[in-house]
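Asker: Sharing a model prediction with you, sequence too.
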Amino acid sequence: MNFQKRLLRAEPNFRILAKLWQVNWLYVLLICVLAGVGYGALYSAAGGSSRPFAGPQTIRFAFGMVMMICVALTSPRVLVRLAWPLYGLSLLLLVAVLRMGHVGKGAERWLIIGGMQVQPSELAKIALVLVLATWFHRISYRRMVNPLYLLPPALMVLLPVGLVLKEPNLGTAVIIGVVGATIFFAAGMRLWQIVLLLAPLPLLGKFAYAHLHDYQKARITTFLHPESDPLGAGYNIIQSKIALGSGGMWGQGYLHGTQGQLNFLPEKQTDFIFTMIAEEWGYVGGIVVIGLLMLMVLGGMLIALRSRNQFGRLLGLGIATNFFLYCAVNLSMVMGTIPVGGVPLPLISYGGSAMLTVMFGFGLLLSAWVHRNSTFGETASDPS
């Protein structure tokens, strides 16, 4: 500890070394292990080849690792200053999607930038966490009673939710809303405020269902009765359940899963990657992967609890909640417990936008850990 303090008081280069020393490398190792699981699954999804999935995904992960470490070393004061520009950029990109987005599977969710598909809704989730943590860091607990202090952050949540719903992308919109609500609760929202906030949800749910697209309503109907259209809307979930069941306790063996290797399993490199893992490695392999994912979530929660400043606590909680919802929605979807939606399994599913934004989020989480003893701005938030 004394060695680290001497480094922090030394020249800039040595201060960087001190921050590198404080990075939670056990958490970084866990990230690498999950990325390794993803490489193996994508290699199998391509029939035993690194192209076209595993190789490009590894390059993205390597780039994401460099970005993650750079963000982890960034001071919270710098992150606070970057919060609003990043949030504004995410909103502009979401608006651009509606005007000139790439259409895929009935929705406009991607922008083509430099020949690469970018999904702005992924960035919006991380930007929202950052800007809400910045807002509530500067507001005392006593001010939370005043609705005027809650109206701006409520609009911060509703803007990206509305734009993502317009794409339409119901699954991501729900995740953004839940992440925002979690940060509100952790920031000190009173119980009566939560009750008032939740009261109109049944009416909003009925209104939202009435305005869903036909294919979204079909997903809900198929979720309840998948056998009613086994070759159409119900095909994905039926094949997913077959693959999960055929894996048994120990699986059919790596590169030997029948549903995956014979291409019966749809979207096996993205949404249904866990199904392919469970078919080849069985119940035991699936539980191991779920255990690794839950360790990531618990590690993120512990980082949030260890932070001495409100910004770090809310930032860590928001990133960990976002990661948990990613995992929970994807796993529930492939097991048939919720309607099918386009939510990937982080660090494992194929996808550039999801990989890079998740790694950026982990960089923010690690920054909260590296600077966990900082108390910047704590007294300034209290009313005089």
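Answerer: Great, that's in hand.
Asker: Could you use CA atoms for every contact and neighbour count after this?
Answerer: OK.
Asker: helices and strands around the lengthiest strand in the chain, which ones?
Answerer: When the chain is parsed with DSSP state E, its longest strand is strand 107-113. Under the contact definition 3 or more CA pairs under 8 Å, 6 or more residues apart in numbering; DSSP states H and E, strand 107-113 sits against helix 76-100, strand 102-104, strand 116-118, helix 120-137.
Asker: One more to weigh against that first structure:
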Amino acid sequence: MTMSALTRPGERDRLVVKFSEIDWLFSLALCLIAGAGALMMFSIAGSSWEPWAGAHLLRFGILFVVMVVLAMVDLRVWFAIAYPLYGAGLVLLVLVEAIGDVRMGAQRWLNLGPLGSFQPSEVMKLGIVLALARFYHSISADDARFSWWLLIPVLMIAAPVLLVAHQPDLGTAMLIAMTGVAVVVLAGLDWRVIAAGIGAVAVAVPPVVMFVLHDYQRKRIFTFLDPESDPSGSGYHILQSKIALGSGGFLGKGYGLGSQSQLNFLPEKQTDFIFATLAEEFGFVGCFSVLFLYAVVIFMALRTSALAHSHFGRLSAAGVTATFALYVMINGGMVMGLAPVVGVPMPMLSYGGTVMATVMIGFGLVQAVRVHRYSEVTSGKGTFL
């Protein structure tokens, strides 16, 4: 075989063109958020790369390469794997019910032996977006607005939500549900249906809280409403987080000088409450800067969604962006005492490889939508399926 046959200049040129189409400003914003997270982990570990900052940067570096590679994948491949990925996610969630590991009273993990363990619910965060995007790609705008077809996405969302909620993992179940609903709304759901849905949820919340949720989940909600009722118990997390937020003031106490985090008053300071750590050391200015970076990422991802020529591309990019935005909103509300503590981390800023992998793979899809934004994805005969 000749060298020219091995290198295939035409294909190499196409890869170069695809590489140049990646949104590098978007990628830079992700790097800055991950860098800010590493900076805070270095501080709260006593100016040490161990045990969090070094591992955080290493994971991000690997997953950044994964994102770039996934950006080269044609949208028709993403389209083809949409239903299989969703189906595989459901099977894995059922396996968790049957043989999953139990930790801290929850059955959420599958043990992979020497490879460690993972949470199949993370697969579903991307699977639900792709499956719904493919479904709405194949039906008309009128059917998406309101028809009996709506029962199918309702069932597609309900199945994983109920399985995840049963583990129990209320935070992830809420995230999957809200992401799925966001895709359905973005697909063109009639506003009257949206209003009716909001009303139904409002009516259903009180009985669900009182008779469906576990005791500890119900306690979290009551604690959110009145954290001072148990300041040294269930209200401790929220109160310490508020102290850290308030004590930072406008400019913060200074890098490495946050008393709540440095003296271990603030729980989960490297994961769920790292934003409170940031607020204590860098104040309002630091928080605003990081939130601005999140806003840039969300805006640029939505712009990519708007530029896509295919309905599948638009909805899949928007769905991934909705998941990311919900992470930020839920964690921010939780840290500020505006939402119950449900164990949702701040993406890219918090320590943890599972959520970072989900986010970066999702952004690989967003970048693929940008790189292949002129591609037409069809669902008729002769398509790439």
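Answerer: Received the coordinates, thanks. Fair warning: this is a prediction, and the values are worked out from it, not measured in the lab.
Asker: For residue 298 of structure 2, pull up the helix or strand it's in.
Answerer: helix 274-307 (DSSP states H and E).
Asker: average distance between that helix and structure 1?
Answerer: Helix 274-307 of structure 2 differs from its equivalent in structure 1 by a mean of 0.8 Å after superposition (mean CA distance after the TM-score superposition for structure 1).
Asker: Report the buried residues of the next helix or strand after that helix.
Answerer: Remark: after helix 274-307 of structure 2, the chain's next helix or strand is helix 311-335, criterion DSSP H and E. By 16 or more other CA atoms under 10 Å, the buried positions in helix 311-335 of structure 2 come out as 311-328, 330-332, 334-335.
Asker: ok, now stretch 151-170 of structure 1?
Answerer: Buried residues in stretch 151-170 of structure 1 (16+ other CA under 10 Å): 153, 156-158, 160-170.
Asker: again, but for stretch 132-140 of structure 1
Answerer: Here stretch 132-140 of structure 1 shows 132, 133, 134, 135, 136, 137, 138, 139, 140 as buried, counting by 16+ other CA under 10 Å.
Asker: swap in stretch 201-217 of structure 1?
Answerer: Across stretch 201-217 of structure 1, burial judged by 16+ other CA under 10 Å covers residue 216.
Asker: Kindly calculate the angle that the helix holding residue 298 of structure 2 makes with helix 311-335.
Answerer: 160 degrees (axes from the mean of the first three to the mean of the last three CA atoms, to 10 degrees).
Asker: how much space is there between the residue nearest to residue 217 of structure 1 when sequence neighbours are not counted and residue 202 of structure 1?
Answerer: Excluding the flanking residues, the one nearest residue 217 of structure 1 by CA to CA, 6 or more residues apart in numbering is residue 209, at 7.6 Å. Per CA to CA, to the nearest Å, residue 209 of structure 1 is found 11 Å from residue 202 of structure 1.
Asker: got it, and residue 4 of structure 1?
Answerer: Using CA to CA, we find residue 4 of structure 1 at a distance of 53 Å from residue 202 of structure 1.
Asker: just residue 11 of structure 1 next, same as before
Answerer: 58 Å.
Asker: same check, this time on residue 7 of structure 1
Answerer: Separation of residue 7 of structure 1 from residue 202 of structure 1 (CA to CA) stands at 56 Å.
Asker: Please apply the same query to residue 88 of structure 1.
Answerer: 31 Å.
Asker: likewise residue 379 of structure 1?
Answerer: Distance, residue 379 of structure 1 to residue 202 of structure 1, by CA to CA: 40 Å.
Asker: how about stretch 284-302 of structure 1, aligned to which bit of structure 2?
Answerer: Per TM-score structural alignment, the counterpart of stretch 284-302 of structure 1 in structure 2 is residues 285-303.
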